[in-house]
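>>> build me a model:
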Amino acid sequence: MITHSLFFRLKYPIGSPEEHTFFNALAKLSTISGVENFTILKQISQKNEFDYGLNIEFENQEAFQTFHQNPHHALFFKIYWPDFVEDCMELDFEKADLVDIPN
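Okay, the predicted model is just below:
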């Protein structure tokens, strides 16, 4: 399982029409084949400068690569990301089987 996470701050105020436009476009990425557990997050503390997050899971590296090569993904990042996002951090992780964690 691969977890793809983006944490970001928009150029526009929280609750603005631009914010609404951005998140409607972002949500359409959830329909790309291989996307699992698509979750948009909002910050609830002041521990960092990001207001929002996005978590997506992929079953394997192939699904992860397919997502990144999808034309809808490329178009979103060409049209919306540069005009709407002020700052971001991207994290990509896979499960590390370092210890047995009890259920």
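>>> from now on I want contacts and neighbour counts done on CA atoms only, so please keep to that.
Noted.
>>> residue contacts, the spatially most central residue of the chain?
By C-alpha atoms, centre = their mean, the mean C-alpha position of the chain lies nearest to L54, the distance being 3.2 Å. L54 makes contact with 4-7, 38-41 under the criterion C-alpha atoms under 8 Å, 6 or more residues apart in numbering.
>>> A strand includes it, no?
Yes: checked against DSSP: H, G, I helix; E, B strand; the rest coil, L54 lies within a strand.
>>> tell me how far it lies from L6.
As for L54, its distance to L6 is 5 Å (criterion: C-alpha to C-alpha, to the nearest Å).
>>> identify the residues contacting stretch 40-47?
Here stretch 40-47 makes contact (C-alpha under 8 Å, 6+ apart) with 50-55.
>>> and the residues you listed as JSON lines, adding distance to A27?
As requested, the contacts of stretch 40-47 are exported to JSON lines (distance: C-alpha to C-alpha, whole Å):
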{"residue": "F50", "distance to A27": "19"}
{"residue": "D51", "distance to A27": "17"}
{"residue": "Y52", "distance to A27": "13"}
{"residue": "G53", "distance to A27": "12"}
{"residue": "L54", "distance to A27": "10"}
{"residue": "N55", "distance to A27": "12"}
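>>> to compare with the earlier structure, here is another sequence to fold:
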Amino acid sequence: MNPASIRHMVIFDLKYPAGSPEAEKFLQDGYDALTAIPVVRHFEVHRQVSAKNDYDYGFSMEFDSQQDYDTYNAHENHVAFVEERWKTEVARFLEIDFKQIK
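Next comes the predicted model:
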């Protein structure tokens, strides 16, 4: 990761039971929609396993620059996924964005 890059992460719970077919479909659909955005790098889907945290899932990805991150946020795939799926199927979430300092 270069110093201009941004690592974007979101941890979340769905309104469906963890591991359910509905949850798995949401994760796959998120992967498909968001990895189709050209500026998205290193997209990963995670299942949370720590006893120190009670969220179920996570998405993480990287952007080469703030401009790429802004492009992602405005991209039609991201906007549609948020409006049509995220807002209706996610119970709660925490979003974090990092830049490397060392």
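>>> where does the TM-score land?
Here the superposed chains carry a TM-score of 0.89, computed using TM-score structural alignment, normalised by the length of structure 2; 97 aligned residues with a C-alpha RMSD of 1.0 Å.
>>> just to revisit the earlier point, out of the contacts of L54 of structure 1, which is most surrounded?
F7 (21 neighbours; other C-alpha atoms under 10 Å).
>>> ok, now which ones touch the residue mapped onto D87 of structure 1 from structure 2?
Aligning on TM-score structural alignment places D87 of structure 1 opposite R92 in structure 2. By C-alpha under 8 Å, 6+ apart, the residues touching R92 of structure 2 are 12-14.
>>> which of those does structure 1 keep?
Retained in structure 1: 12-14, out of the contacts of R92 of structure 2 (criterion both residues aligned by TM-score structural alignment, their matches' C-alpha atoms under 8 Å).
>>> that older thread, nearest to K95 of structure 1, of the contacts of stretch 40-47 of structure 1?
N55 (14.4 Å; C-alpha to C-alpha).
>>> need the counterpart of that closest one in structure 2.
N55 of structure 1 maps onto S60 in structure 2, by TM-score structural alignment.
>>> could you tell me how many residues sit around its match?
19.
>>> could you do A33 of structure 2 as well?
Neighbour count for A33 of structure 2, taken as other C-alpha under 10 Å: 14.
>>> helices of structure 2, residue ranges please.
For structure 2, applying DSSP state H gives helices covering 21-35, 66-74, 76-81, 87-89.
>>> just checking, what packs against the longest one?
Judged by 3 or more C-alpha pairs under 8 Å, 6 or more residues apart in numbering; DSSP states H and E, the packing partners of helix 21-35 of structure 2 are strand 41-47, helix 76-81.
>>> just the buried residues of it, please?
23, 26-27, 30, 34-35 (16 or more other C-alpha atoms under 10 Å).
>>> need the counterpart of H73 of structure 1 in structure 2.
Matched by TM-score structural alignment, H73 of structure 1 corresponds to H78 in structure 2.
>>> F67 of structure 1 contacts N60, correct?
No: counting by C-alpha atoms under 8 Å, F67 of structure 1 stays clear of N60, with 11.0 Å between them.
>>> which one's more surrounded, the two?
F67 (20 against 13).
>>> and the more buried one, what does it touch?
Counting by C-alpha under 8 Å, 6+ apart, F67 of structure 1 touches 32-35, 73.
>>> could you rerun that using 6 Å?
For F67 of structure 1, the contact set (C-alpha atoms under 6 Å, 6 or more residues apart in numbering) is empty.
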